[in-house]
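Undergrad: Give the three-dimensional model of this entry:
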Amino acid sequence: MKPRLDPFAAAPQVLQAMLELSKKVHDSGLEASLMELVKIRASQLNGCAFCLHMHTREARAQGETEERLYLLSAWNESPLYTGRERAALAWTEALTLVAQTRAPDADYAVLREHFSEEECVNLTLLIGVINTWNRIAVGFRSVHPVAQRRDAA
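TA: Below you'll find the model as predicted:
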């Protein structure tokens, strides 16, 4: 895959504003582990290899287990995620796929069982931010770093 353009070079001021929004959302008080799960799940749904590479590495660095990362695409069928994480992941899917889901009342009701109003806004902004980064990376064909691999002997 060949990158189409470097969005940071093409529109540095707007991308700087996006970075600042990302930082504000990152510092909003949501748990770091929860934020990484949300970023990874949205990136899975959007098929964003660049963001998956970045956020799975960040999650591992924060102590996330391989098992939970492997099972994240099937979180709904696994007991490894807390009620709060499950509510956030359902909301992530509902908003990432909003044209199909229309953000169901049932998902919102579960969200409200686990998140304050302020946290709901912060989580929704997090989902919006990662979806925007996914669209930038996928649209402009950003390529994740590739470690050198040795051929099998």
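
Undergrad: C-alpha from now on. contacts and neighbour counts both.
TA: Noted.

Undergrad: for the helix ranked longest in the chain, packing partners?
TA: Secondary structure of the chain per DSSP state H: the longest helix is helix 117-139. Under the contact criterion of 3 or more C-alpha pairs under 8 Å, 6 or more residues apart in numbering; DSSP states H and E, helix 117-139 touches helix 12-26, helix 32-46, helix 49-61, helix 83-96.

Undergrad: One more, so I can put them side by side:
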Amino acid sequence: MSRFPLEPHYPAMMPLVTVARNIRTAGRLEPVLVDLVLMRASQINGCAYCLDMHGKDARAAGETEQRLYVLPAWRETNLFSERERIALAWTEELTELASPQAVPDALYEQARQHFDDAALVDLILLIGVINSFNRLNIAVRTIGGSYTVGEHG
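TA: Below is the predicted model:
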């Protein structure tokens, strides 16, 4: 059971929503890449609400069931492009932040081959936004499973 409803607090969350919308609108990150990043961070954090939401949105946007099913094991498949693989590795590093030395130079150098400065900033911000939403939903125990595609914009 949810600890309290988030709907009355949507105005406080609007800056995060605006950042996410601005990233999508800028177009420096492909929509499918955005969906994969949102799903992967939500998997790591165990946010049922965000997994339900972003899984449904990704499928509605044309993402395949197969890629969503194997996303937790993306390293062991050839279903993801090199750019997507770098973004997923970057997502895992920034979501887990296992140490002050997280995001090793080798990964940064790989990312620089696929993302310019603006796209890399967008990717970092996107990961920060989804981690904030994951933590918010987990903290208030938002129940997953009831999301309707397009419900949040």
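
Undergrad: list the contacts for the residue positioned nearest the centre of structure 1?
TA: Nearest to the mean C-alpha position of structure 1, counting by C-alpha atoms, centre = their mean, stands residue 39 at 1.2 Å. By C-alpha atoms under 8 Å, 6 or more residues apart in numbering, the residues touching residue 39 of structure 1 are 51, 55, 126-127, 130.

Undergrad: With distance to residue 4 of structure 1 as extra columns, can I get the helices and strands packed on helix 117-139 of structure 1 in JSON lines?
TA: Putting these into JSON lines (distance: least, C-alpha to C-alpha, whole Å) gives the following:
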{"stretch": "helix 12-26", "distance to residue 4 of structure 1": "16"}
{"stretch": "helix 32-46", "distance to residue 4 of structure 1": "18"}
{"stretch": "helix 49-61", "distance to residue 4 of structure 1": "14"}
{"stretch": "helix 83-96", "distance to residue 4 of structure 1": "24"}
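
Undergrad: Out of these, flag the one nearest residue 118 of structure 1.
TA: With C-alpha to C-alpha as the measure, helix 12-26 is the member of these nearest residue 118 of structure 1 (11.7 Å).

Undergrad: Average separation of the closest one from the aligned part of structure 2, please.
TA: With mean C-alpha distance after the TM-score superposition for structure 1, helix 12-26 of structure 1 departs from structure 2 by a mean of 2.0 Å once superposed.

Undergrad: Give me the buried positions along that helix.
TA: Under the neighbour-count criterion of 16 or more other C-alpha atoms under 10 Å, helix 12-26 of structure 1 has 22, 25-26 buried.

Undergrad: cool, and stretch 39-49 of structure 2?
TA: 39-43, 45, 47-49.

Undergrad: which residues sit against that stretch?
TA: 50-51, 54-55, 71-72, 88, 91-92, 95-96, 127, 130-131, 134-135, 137-138, 142-145, 147.

Undergrad: Alright, I will stop here.
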